[in-house]
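*Asks:* Predicted model follows, preceded by the sequence.
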Amino acid sequence: MPVSQQRPLTFFGVAFAFLATMLGTTLPTPLYPLYQTQFGFSQLIITVIFAAYAVGVIAALLVTGRWSDQLGRRPILLGGLFAAMISDAVFLQADGLGAMLAGRVLSGLSAGVFTGTATVAVMELAPSYLKRHAALAATAANMGGLGLGPVVAGLCSRYLPDPLWLPYLLHLGLAGLAMLAIWQAPETVTRPERIRLRLQRLSVPTEVRAVFVPAAIAGFAGFSVLGFFTATAPAFMGRIMDVSNLLAIGVVAGLPFFASTVGQLAQERVPLSYRLPLGCVILLLGVVAIGAGIALASLTWFVCGAVVAGIGQGIAFRAGLGEVVAASPLTRRAEVTSSFFVVAYVAISLPVVGIGVTARLIGLQATGEIFAALVALLVLMALVLLRRQRRPVMP
């Protein structure tokens, strides 16, 4: 069959592979209480296990960020899927901290490979009549997969046996199908005669910093919230709100990612200059609601905060990234974009480790309140910088 006729199928196949890979990265979220019971982990150890994921993501972004332009999309995506499948295998036989750390690093490597390469591949393989929806498909696959991971694991643990086995076996099956989809997809890159594999540089040119700093601060705040829900939602819901249903925990942990997708779509209806400030304001309201939910031990406030903060994060992230890319010189966009993503993934990991350390000293509830207050201060800082940046200069 000609490639032109295969393209709709391969387009959806690569999007499915993107979704399946990202789904696997958040699969352990509602299972953390079970691991704590089985291995006697503290909350600090759980946050360290989660943070290992970000180490893998950042390593993949820096090392393989530009490889697909040299080697082609298919081999890089197949490598990412292979890392995801090894991660599943490690979790299936996990017998303690070392195996879980290794599994999370491998999961992060798969996510780091797919974040950039799969986004480009989905857009390149979109048929002409779907081109304008390609970015939406990539966003939905990315965030939708991240949101579905906790839900799928929660469903398995609620209604099926062996909750520490079955989710990973299911994901292995999905990853196998994704392998077939990538294998059948046409290559969109012509390899150069001389392949040069280089590390991705990180830098922000001086002329871009005024735009980069508020966008990066807002991105840090938003991704901190995503990391908070992915790593510590089970602890806060279980210990403070007395919720032990792993399906409910999985759904709440996935809500910010679904809401982020909605926010990224909704921002297109907002005038360009208002997008990032609006995202910050909505994110601020969501963080305040999360803090109220923790302080009052209210699941309602906590869930509302997850949704509102997710929408704000989606708007702020997409608007901030767009402004940073637009302000960057064409020859340096890759390194500036990579710098922005590194800030985002540091935000996913570092604050949750801080939560684990602080909770040992002052308790989980007070730690959650302090986290919400600090993220709110970051968002306010971004708003102040945006206001100064966009204030008209008098002649």
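*Replies:* Great, that's in hand.
*Asks:* From now on I want contacts and neighbour counts done on CA atoms only, so please keep to that.
*Replies:* Will do.
*Asks:* For Thr358, give me its contacts.
*Replies:* Taking CA atoms under 8 Å, 6 or more residues apart in numbering as the contact definition, Thr358 lies against Leu364, Thr367.
*Asks:* again, only this time at 7 Å
*Replies:* By CA atoms under 7 Å, 6 or more residues apart in numbering, the contact set of Thr358 is Thr367.
*Asks:* tell me which residues in the stretch of helix or strand it belongs to are buried?
*Replies:* Per DSSP states H and E, Thr358 falls inside helix 333-362. Neighbour counts using 16 or more other CA atoms under 10 Å place 333-353, 355-359 of helix 333-362 among the buried residues.
*Asks:* second one coming, line it up with the first:
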Amino acid sequence: MTENSVKGSEATTPTRTTDTRTGRWILVAAGMFAVAWGGNEFTPLLVMYRLEHGFSAITVDTFLFAYVIGIVPALLVCGPLSDRLGRRPVMLPATAVAAAGSILIAIGADTAAILFFGRVLSGVALGIGMAVGGSWIKELSARTGSSAGARRAAMSLTAGFALGAGVAGVLAQWGPWPTHLAYLVHVGICVVTGLGMISVPETRPAVPSADRRRLVDDLKIPSAGHKRFLLVVVPLAPWVFGAASVAYAVLPSLMADHSGGHPIALSALMSVIALGSGFAIQAVGRRIDTPDAARGALVALTILVVGMVLAAWAASVLTIVAALIAAAVLGCGYGMALVSGLQEVQRIAGPDDLAGLTAVFYSLTYLGFAVPAILSALTEAWPGVVTYPAIFTAGAVIAAVCWAFVRTRSTHHLPAEASKIS
């Protein structure tokens, strides 16, 4: 975070003491938690839709990827739009959109088109939350003199991802109305957190109409061409949800027939372990990361190499213990990659394109959710030739190549203000 961005944030706050006392960033974090809950509550239920509702593995994995179709446009448009109009008017509808997505998924359990569209809405809500909510939290945190905005945003998302998956899996495995109850719980969370955000003050006033450029010009993100973003952040970003999707989508699917008769519960447990591990490492990730080198990214990629090797082992032996160990390590890799990527982004971005560059970063991270569908297609096209252990081993090699690439550029193209960032 640069001194200019802090000054810009402080210039928009009427009083510093009020925000220090109330910690209003927590209310925005709750909104991000809610949309993340909606984005990931579907994941442990993939097994249910495949086994009990007759959808093929590729179709189910396409549902998983469907919300990326909503996420990416929402990220790329709403981030810059909030730089133009302010954070509040763009972020406040996010929880309502998330609730609408859950309602559609709940009523469309046997209809592919309805499930797909519901997932897209969940993605739109999550995209808004990630791009706009993260920037809002960063600016609210800066008002209190804190530089923990990236960590707070990352942990809010990860907590929502983990608890959404865990609760949905438990309710679907043992609760009544397995295709409905989890989504109704989420709707209630959205209502509460959406109302809570209404009281949060604006941190970036709207640009006066006379001073506004064309929207298409606002959608341009100059800092996306920064060499450090291209050479350090871009090689790291797809691994964020690439690792996560292996941990709580691909491995649980492989374990469905080796789950002791509780495939949905095991899927939920793997999700919670992966994301819980990611949450835990994010709490210390800011201490590992440094503005003088790409240490955070390198630690993340190191963990990911180990995680992919463990995933190959788990896919070979198909035991619950192996699957849980692999999920935990991959979750650590996910969490470290997310928080270190956000730290790099917040150093690189100027005050006028923070939300926009955050949106570009998150868009790249979500390319990782194409992994399950791609792997399903490959293994079905060449059964017995392309196997999951071989694919995960190849993934470990690719992660190692990314590590070597980032290592050679670790201290290159540092932002001018990097030395001022704690």
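*Replies:* Arrived safely, thanks for sending. In this text, all values refer to a predicted model and were calculated from it rather than measured experimentally.
*Asks:* counterpart of Leu160 of the first structure in the second structure?
*Replies:* Aligned counterpart of Leu160 of the first structure in the second structure: Gly175 (TM-score structural alignment).
*Asks:* which one is its match nearest to, not counting chain neighbours?
*Replies:* Leu181 (7.8 Å; CA to CA, 6 or more residues apart in numbering).
*Asks:* Is there a neighbour count for that neighbour? I'd like the number.
*Replies:* Counted with other CA atoms under 10 Å, residues neighbouring Leu181 of the second structure total 16.
*Asks:* same deal with Ser316 of the second structure?
*Replies:* With other CA under 10 Å as criterion, Ser316 of the second structure counts 14.
*Asks:* Equivalent analysis for Ser146 of the second structure, please.
*Replies:* By other CA under 10 Å, 14 other residues sit near Ser146 of the second structure.
*Asks:* swap in Arg390 of the first structure?
*Replies:* Applying other CA under 10 Å, we find 9 residues neighbouring Arg390 of the first structure.
*Asks:* do the same with Ile26 of the second structure
*Replies:* Close neighbours of Ile26 of the second structure, defined as other CA under 10 Å, add up to 19.
*Asks:* Trace it over to the first structure, please.
*Replies:* In the first structure, Ile26 of the second structure lands on Phe12 (TM-score structural alignment).
*Asks:* So its match, which state does it fall into?
*Replies:* Here Phe12 of the first structure is recorded as helix under DSSP: H, G, I helix; E, B strand; the rest coil.
*Asks:* residue ranges of the helices in the stretch 151-300 of the first structure, please?
*Replies:* Here the stretch 151-300 of the first structure has its helices, by DSSP state H, counting those that start in this stretch, at 166-184, 209-239, 246-266, 272-296, 299-327.
*Asks:* Let me have these in JSON lines, adding distance to Leu125 of the first structure as columns.
*Replies:* Formatted as JSON lines, the helices of the stretch 151-300 of the first structure follow (distance: least, CA to CA, whole Å):
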{"stretch": "helix 166-184", "distance to Leu125 of the first structure": "11"}
{"stretch": "helix 209-239", "distance to Leu125 of the first structure": "29"}
{"stretch": "helix 246-266", "distance to Leu125 of the first structure": "21"}
{"stretch": "helix 272-296", "distance to Leu125 of the first structure": "28"}
{"stretch": "helix 299-327", "distance to Leu125 of the first structure": "22"}
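*Asks:* immediately after the helix holding Thr358 of the first structure, which helix or strand?
*Replies:* Per DSSP H and E, the first helix or strand lying C-terminal to helix 333-362 of the first structure is helix 364-390.
*Asks:* Lovely, talk soon.
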